[in-house]
Structure formats: structure tokens, C-alpha cells
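Peer 1: pasting the sequence and the predicted coordinates here, then a few questions.
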Amino acid sequence: MLKGLNIALKDLKIESRAREIFISMVVFSLLILIIFSIAFSDLLSSASKTATVASGVLWICFIFAGTLGLNRTFATEVQNSCMDALKMCPIPRNSIYLSKVIFVFLLMLLVEIITIPMFSVLFNYQFTAIIWVGIVILLGSFGFVVVGCLISALVIRARAGEMLLPVLLLPLSLPVIIPAVSATSGLLRGEDIFSLMSYIRLLVVYDFVFFAVSMLVFEYVVED
């Protein structure tokens, strides 16, 4: 665990200097928001209509920005031969996986912290139940990153690996995307949290199962 944190800190220090991945994710997310705010301008006359589209728009921003971050994270390691160096280090290989999960998850959280206020401004919408919305976004984002890091490590050396990632990732992440979107939509419409607990339980189970499986199989994924 500690070794994974150290590698993640290394990645964060590098990104804090270059800011290539983070800025790309933020710009991409904000562009999607602007496009949707223009496309749905006729539907945004009331808060109830905005709540209908809010969940889908937010998660499209998060998912596509996250996919961009996942693509660049492992691509950078391979281009600089850092992945080979990490594999030669006397550390468990799943520490590499853990570090990438932490790194991309933190980037996604930062993007989401910027995206949500911008959504409020562009869509003229005031969020309710923000704590529960935040919990759902955390669970959904973590599940997406858990699967994404494993798939990214699997395809990055393949020909057209950056194109393969979304093709494989989006179907595999549907079990986390669907309950995340449904729970977020229900919360924004003012539904009772107890009626949405089934979605939250699905997110927790998905996150736990896929994280445990990914930690076990990552060593075989990055074998030469």
C-alpha cells in the first residue's frame, strides 16, 4: 500500500509540473458542458427540466474526461520506458496498479470539482442533496477508474491501443455507469435516498469486487 502511494505521489509531482493530462481533461469536460448547454437551451426553462438531463450530462463529462486521463497515464509510462523500470523494482506489481488508480482517481475528482460548479453556472441549476450526490460520484468514479486502469494496462502496448481502451472500457463499466447515473438522477429530482439505496449498494459491490479482482490479476496483465 505504501509503495503504491509513493508511486502515485511521484506521478502527481510530475503532473503538477507539466499539467498535460489534467488540463486536457478539464478542457474536454468544459467543452462537453458548453456543447450540451447550447444543445439543451430550450429545455432549461425550469429546474425540473434541467434535473432531467443533468445526470446524463455530468456523467458524460466525467466518463469521457476519465477515459482521456486513463489513455494518457499509461501511454506516458510506456513512451518513457518507465513501466519497464517499475516492473524491475523490488515491489509487488499490484502496487503499480494501485498507484495508477490513486493518481487517475484524484485527477477525476479535481475535474469533477471544477465541472460541477461550471454546470451550475451554464445550466442555471442549484444542486440539492449535494452530500449524497458527492458520495455517488465518488463511488461511480472509483469503479470506473478501477476497471479503466486494468484495461489501459492491458491494451497500451497493442496496436491502436488508445482506440481499443474506450471500446473495451465502456461496456465493462456499464454496471457502474448505469446505477451511478440512475442514483444521481434520482437525487437531483429530489427522490428519497432510501428509494435509491439499491443503486448505491450496487456501486459499493461493483467497486469492491472489481478492485479485488484487478489487484489479483494485474501482475499477469503486465507480464512480458
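Peer 2: Yep, that arrived.
Peer 1: all contacts plus neighbour counts: C-alpha atoms, from now on.
Peer 2: Noted.
Peer 1: quick one: whichever helix or strand Leu122 is part of to chain centroid distance?
Peer 2: Assessed by DSSP states H and E, Leu122 sits inside helix 93-123. The chain centroid and the centroid of helix 93-123 are separated by 6 Å, computed with CA atoms, centre = their mean, to the nearest Å.
Peer 1: what sits closest to Val181 if chain neighbours are left out?
Peer 2: The shortest distance from Val181 to any non-neighbouring residue, by CA to CA, 6 or more residues apart in numbering, is to Ser55 (5.8 Å).
Peer 1: coming back round to it: buried sites along the helix holding Leu122?
Peer 2: With burial defined by 16 or more other CA atoms under 10 Å, the residues of helix 93-123 counted as buried are 93-109, 111-112, 115-116, 118-119, 123.
Peer 1: so which elements touch that helix?
Peer 2: When contacts are defined as 3 or more CA pairs under 8 Å, 6 or more residues apart in numbering; DSSP states H and E, helix 93-123 packs onto helix 2-18, helix 20-39, helix 47-79, helix 130-155, helix 197-221.
Peer 1: take this one as well and set it beside the first:
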Amino acid sequence: MATHALEDALNIIELLRKKYYMGVSELSKELKLNKNKVFRIIATLELKGIVELDKEIGKYKLGMNLIKLEHAYIKSLDFLGLAKPVIKNLRKKIDETVYIATAHKKDVIYIYEEPARKSVIVNSRLALRYRADKTAAGKVLKRAKKEVGFIIEKLSNEEILEIATIVRDEFYHPVAAVSVVAPSHRVDLDKEETIKDSLISSAEEITELLAPAFSLD
């Protein structure tokens, strides 16, 4: 019985990943489960912070604790340890907030942050999930599956500017995005070009660090 309950709970989480918001009745119909059973599972997941109720629409969505678990897992990956010093140097050079982000299905999750040391900063994206097509980091990750090189994506509005490029592994497969997020008013054309050049240089440096070292000895 416990195995079936766990499987049902994982199916609920997977559905919420795909649909973003679902009610108990919708989950019950989709999974072909009794409503009372779905409600009991949801109540347990909610207690643990894995899902949460959006009171405005009366439907459930994934909770912050699940995203934190994803963040903890991704944080343990080798590339992040190698990338951190490079990201810190990039932040010092441009003095704006720098992120590392990774893709998950149709979303992007910001897994590491080096914040700007300025009085006016944008809201942190650390450990948050966004639709990939709504961020420069997400767009560059999608493009990198089909295109080669250290490509650049930019998204901006009156308040926020994000510029991103791709990090590739030793086989040049895309593994993450590096992005700079700043208030739009603080980035003129000259600074934008500096950010783009610095992003690409940093991404190339991380890729070189990921490449295995060969010795002829």
C-alpha cells in the first residue's frame, strides 16, 4: 500500500510540473483516483511544503520545498564548484547580479547567485522556477540544443534587463546558462556590450575548466 501511495504522490507532482495548477477534482480525473485519496495525498504533500494551495484560484501548485530539494541536488554537481570562482570574478568586473541557471522541461531554475553590491538591486531569482520562454537564460538554453558556440540572448523591459549565454561541457553539450540581471536604467549600450563580452569570456573559461586534463607523461 505504501508503494502505491508513493507512486500516486509522484504522479501528482509530475502532473503539477506539466499543468502548473490543478484542483483535487482535476487530479482525481487525470489519475483515475478517488477524490478522497487524492485529497489525503495532497494534504501530506502540502504539510511537507512539496505542494501549496493558491487561494486565489483554489488550485494546487508545486511548493518551495520541492524547488529547494532540486536546488540542493543541482548545487552538488561538479560544474557548479568549478564555475563559482569564475562567476564571482564576473560579478566583480561588471558589478551586477550574475546567475547560473539550468533547464527543467519547459522551465528554467536559477541555482546560483552572485548579487550586485549596489543599493538598487532586482529581486533575487535564486532557487526560483520560471517559464523558459520568459527569461533570457531559458531562451539561450533552448537555442543551445540546436546551435553551436556561445550564443547570447537578451530580454528587457522598462525595469529589468537580462542577458545570458550558455555554458558547455567538455563535449560542448549545453549544461547551464550564465546570465546577468540588472535594472534597465543602469545598462547603457556600452555597458551592454561589456556584459556580453564578459559573459562569453566567462562561459568559455568555465567550459575549459570542465574539460578533462590530458597529460603526455
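Peer 2: Here it is on my side, so go on. All of these numbers come straight from a predicted model, not from anything done at the bench.
Peer 1: tell me how the two chains score on TM-score.
Peer 2: Overlay of the two chains. TM-score (TM-score structural alignment, normalised by the length of structure 2): 0.28; 98 aligned residues with a CA RMSD of 5.4 Å.
Peer 1: the residue nearest to Val181 of structure 1 contacts Ile177, correct?
Peer 2: No - Ser55 of structure 1 is beyond contact range of Ile177, at 10.9 Å (criterion: CA atoms under 8 Å).
Peer 1: going along the chain, name the helices of structure 2.
Peer 2: 2-19, 24-31, 35-47, 64-75, 78-94, 136-143, 189-210 (DSSP state H).
Peer 1: pull out the buried positions in the second one.
Peer 2: Along helix 24-31 of structure 2, these residues count as buried under the neighbour rule (16+ other CA under 10 Å): Val24, Ser25, Leu27, Ser28.
Peer 1: give me the contacts around it.
Peer 2: Asn11, Ile12, Leu15, Leu33, Asn34, Lys35, Val38, Phe39, Lys59, Tyr60 (CA atoms under 8 Å, 6 or more residues apart in numbering).
Peer 1: format the residues you listed as TSV; extra columns: neighbour count and distance to Leu90 of structure 2.
Peer 2: Below are the contacts of helix 24-31 of structure 2 laid out as TSV (neighbours: other CA atoms under 10 Å; distance: CA to CA, whole Å):
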residue	neighbour count	distance to Leu90 of structure 2
Asn11	15	41
Ile12	22	40
Leu15	18	38
Leu33	13	51
Asn34	13	53
Lys35	15	51
Val38	23	47
Phe39	16	48
Lys59	16	41
Tyr60	20	39
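Peer 1: tabulate these (JSON lines), appending distance to Leu209 of structure 2.
Peer 2: Below are those laid out as JSON lines (distance: CA to CA, whole Å):
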{"residue": "Asn11", "distance to Leu209 of structure 2": "38"}
{"residue": "Ile12", "distance to Leu209 of structure 2": "39"}
{"residue": "Leu15", "distance to Leu209 of structure 2": "37"}
{"residue": "Leu33", "distance to Leu209 of structure 2": "49"}
{"residue": "Asn34", "distance to Leu209 of structure 2": "52"}
{"residue": "Lys35", "distance to Leu209 of structure 2": "51"}
{"residue": "Val38", "distance to Leu209 of structure 2": "47"}
{"residue": "Phe39", "distance to Leu209 of structure 2": "48"}
{"residue": "Lys59", "distance to Leu209 of structure 2": "45"}
{"residue": "Tyr60", "distance to Leu209 of structure 2": "42"}
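Peer 1: of these, closest to Glu46 of structure 2?
Peer 2: Of all the contacts of helix 24-31 of structure 2, Glu46 of structure 2 sits closest to Tyr60, with 9.0 Å by CA to CA.
Peer 1: looking at the helices of structure 2, which is buried most?
Peer 2: helix 136-143 (a mean of 25; mean count of other CA atoms under 10 Å).
Peer 1: outside of that helix, which residues touch it?
Peer 2: 101-103, 107-108, 131-133, 151-155, 162-166, 174, 176-179.
Peer 1: sorry, back to before: nearest to Ser185 of structure 1, out of the helices and strands packed on helix 93-123 of structure 1?
Peer 2: helix 47-79 (5.0 Å).
Peer 1: now for that closest one, which elements pack on it?
Peer 2: helix 20-39, helix 93-123, helix 130-155, helix 161-188.
Peer 1: looking at those helices, which is closest to Asp11 of structure 1?
Peer 2: helix 93-123 (6.8 Å).
Peer 1: specify the angle between that closest one and helix 47-79 in degrees.
Peer 2: Counting by axes from the mean of the first three to the mean of the last three CA atoms, to 10 degrees, helix 93-123 of structure 1 points 150 degrees away from the direction of helix 47-79.
Peer 1: quick one on the thing from earlier: can you tell me which of the helices and strands packed on helix 47-79 of structure 1 is packed in deepest?
Peer 2: Among the helices and strands packed on helix 47-79 of structure 1, highest average neighbours (mean count of other CA under 10 Å) belong to helix 130-155, with a mean of 22.
Peer 1: what's that one packed up against?
Peer 2: helix 47-79, helix 93-123, helix 161-188, helix 197-221.
Peer 1: mind putting those helices into a markdown table with distance to Leu154 of structure 1?
Peer 2: A markdown table is the format used below for those (distance: least, CA to CA, whole Å):
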| stretch | distance to Leu154 of structure 1 |
| --- | --- |
| helix 47-79 | 10 |
| helix 93-123 | 11 |
| helix 161-188 | 9 |
| helix 197-221 | 6 |
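Peer 1: nearest to Phe22 of structure 1 among these would be which one?
Peer 2: Among these, helix 93-123 sits nearest to Phe22 of structure 1 (CA to CA), with 6.5 Å.
Peer 1: residues contacting the nearest residue to Tyr99 of structure 2 once chain neighbours are set aside?
Peer 2: Of all residues not flanking Tyr99 of structure 2 in the chain, Glu113 sits nearest, at 4.6 Å (CA to CA, 6+ apart). By CA under 8 Å, 6+ apart, Glu113 of structure 2 lies in contact with Thr97, Val98, Tyr99, Ile100, Leu126.
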